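Engineer: A structural model of the following input is requested.
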Amino acid sequence: VESYCFNYQLMREAYSNIKENGIQYPLYKIVMTPRGDIIDPNHFEGYKSNPACKVLSDASAKLNMLGQQLGLSPQSRAELAKLPKPTDKEQSMADLLNGGDSIDF
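Structural biologist: Below is the predicted model:
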């Protein structure tokens, strides 16, 4: 659950950065002579992708995967519902977490 929350925060921060700076930003280069004299201080080279786009994509994919593991989609909930029920001799995970430390193994 903590990983899900962390990736959600990453996704929101990346989205905010993309809203503020766009998906691409202009790339400029300083053109100089071999002697070091500046010819063009703002030579336009093209556009570069905002790194926040990759962060957004990765965080979204991770959220999707974690959401499925946590049962946050109807299909994953159905898969979790198919898990076998504990038998009378086996203790459930809830029983183990509620004072099951007195069991001898």
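Engineer: can we go C-alpha only for contacts and neighbour counts from here?
Structural biologist: Will do.
Engineer: which residue is nearest the centroid of this protein?
Structural biologist: In the chain, the centroid-proximal residue (Cα atoms, centre = their mean) is residue 59; its distance is 1.9 Å.
Engineer: I'd like the next helix or strand past the helix or strand hosting that residue.
Structural biologist: Per DSSP states H and E, residue 59 falls inside helix 51-69. Sequence-wise, the next helix or strand downstream of helix 51-69 (DSSP H and E) is helix 74-81.
Engineer: how distant is that next one from the center of its chain?
Structural biologist: Put simply, helix 74-81 sits 22 Å off its chain's centre (Cα atoms, centre = their mean, to the nearest Å).
Engineer: residue contacts, the closest residue to residue 23 other than its chain neighbours?
Structural biologist: Of all residues not flanking residue 23 in the chain, residue 50 sits nearest, at 5.2 Å (Cα to Cα, 6 or more residues apart in numbering). With contact set as Cα atoms under 8 Å, 6 or more residues apart in numbering, residue 50 has these partners: 18, 21, 22, 23, 24, 25.
Engineer: now show me the structure for the sequence below, then we'll compare the two:
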Amino acid sequence: MPRKPKITTDETDRKDQRDKTEALKKSVENADTLPETAPRHLTGEAKKLWEKLVPVLNGTGYIIDADSSTVETLVINYAMLREAYESVKKNKVVYEVEGRIYKNPAVAIIDSTTKIIKSVGSDLGLSPQSRATLIDMAKTDEEDEGKDYEERFGANR
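Structural biologist: Take a look at the predicted model:
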């Protein structure tokens, strides 16, 4: 699997990487942001996460309305993860029925949703490494002075 392209504005990085970064910035500068109110079909934990996460994502300047299905994938999988975890808390990882031991199916749901959340979250800049890449991309000389990027991206919440 090829590496993801590097997003950078650092003058010491390759010109083609900087050019792609500039093209990305231009492509999203006039795009609509994600709506901060969750879609009606989202409920519970998915809705809560949407409404907490979207303002942070919109603040990055790189997430646009076209990314809504990616954010929806993230919040739905998060809600499924939470529900599966409640099942594991209640029924344990394995349980016994009529003398037979069974693996709780929620364990597999936790495994698969965790992988999806990690992958999609990284795509949205929600891992430390991907956030650092987006921060690099967001830097300009004017923004660098006194800007606390950890606070901007919600690291201290």
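Engineer: contact partners of the helix holding residue 59 of structure 1?
Structural biologist: So helix 51-69 of structure 1 is contacted by 3-4, 7-8, 10-12, 14-15, 17-18, 23, 73, 76 (Cα under 8 Å, 6+ apart).
Engineer: so which bit of structure 2 is that helix matched to?
Structural biologist: Counting by TM-score structural alignment, helix 51-69 of structure 1 lines up with residues 105-123 of structure 2.
Engineer: now do the SS call for residue 42 of structure 1.
Structural biologist: Here residue 42 of structure 1 is strand, with the state taken from DSSP: H, G, I helix; E, B strand; the rest coil.
Engineer: need the contact list for it.
Structural biologist: Here residue 42 of structure 1 is in contact with 28, 29, 30, 31 (Cα under 8 Å, 6+ apart).
Engineer: format these as CSV; extra columns: neighbour count and distance to residue 44 of structure 1.
Structural biologist: Below are those laid out as CSV (neighbours: other Cα atoms under 10 Å; distance: Cα to Cα, whole Å):
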residue, neighbour count, distance to residue 44 of structure 1
28, 14, 5
29, 12, 6
30, 12, 9
31, 15, 10
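Engineer: how about residue 9 of structure 1, what's its partner in structure 2?
Structural biologist: Match for residue 9 of structure 1 (TM-score structural alignment): residue 79.
Engineer: surely its match and residue 45 touch.
Structural biologist: Yes. Assessed by Cα atoms under 8 Å, residue 79 of structure 2 is found in contact with residue 45 at 5.1 Å.
Engineer: as CSV, the contacts of helix 51-69 of structure 1 with neighbour count, secondary structure and distance to residue 45 of structure 1 would be great.
Structural biologist: Rendered in CSV, the data for the contacts of helix 51-69 of structure 1 read as follows (neighbours: other Cα atoms under 10 Å; DSSP: H, G, I helix; E, B strand; the rest coil; distance: Cα to Cα, whole Å):
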residue, neighbour count, secondary structure, distance to residue 45 of structure 1
3, 11, helix, 39
4, 17, helix, 39
7, 21, helix, 33
8, 17, helix, 34
10, 18, helix, 30
11, 22, helix, 29
12, 14, helix, 30
14, 21, helix, 25
15, 19, helix, 26
17, 17, helix, 22
18, 17, helix, 21
23, 16, coil, 17
73, 13, coil, 45
76, 14, helix, 47
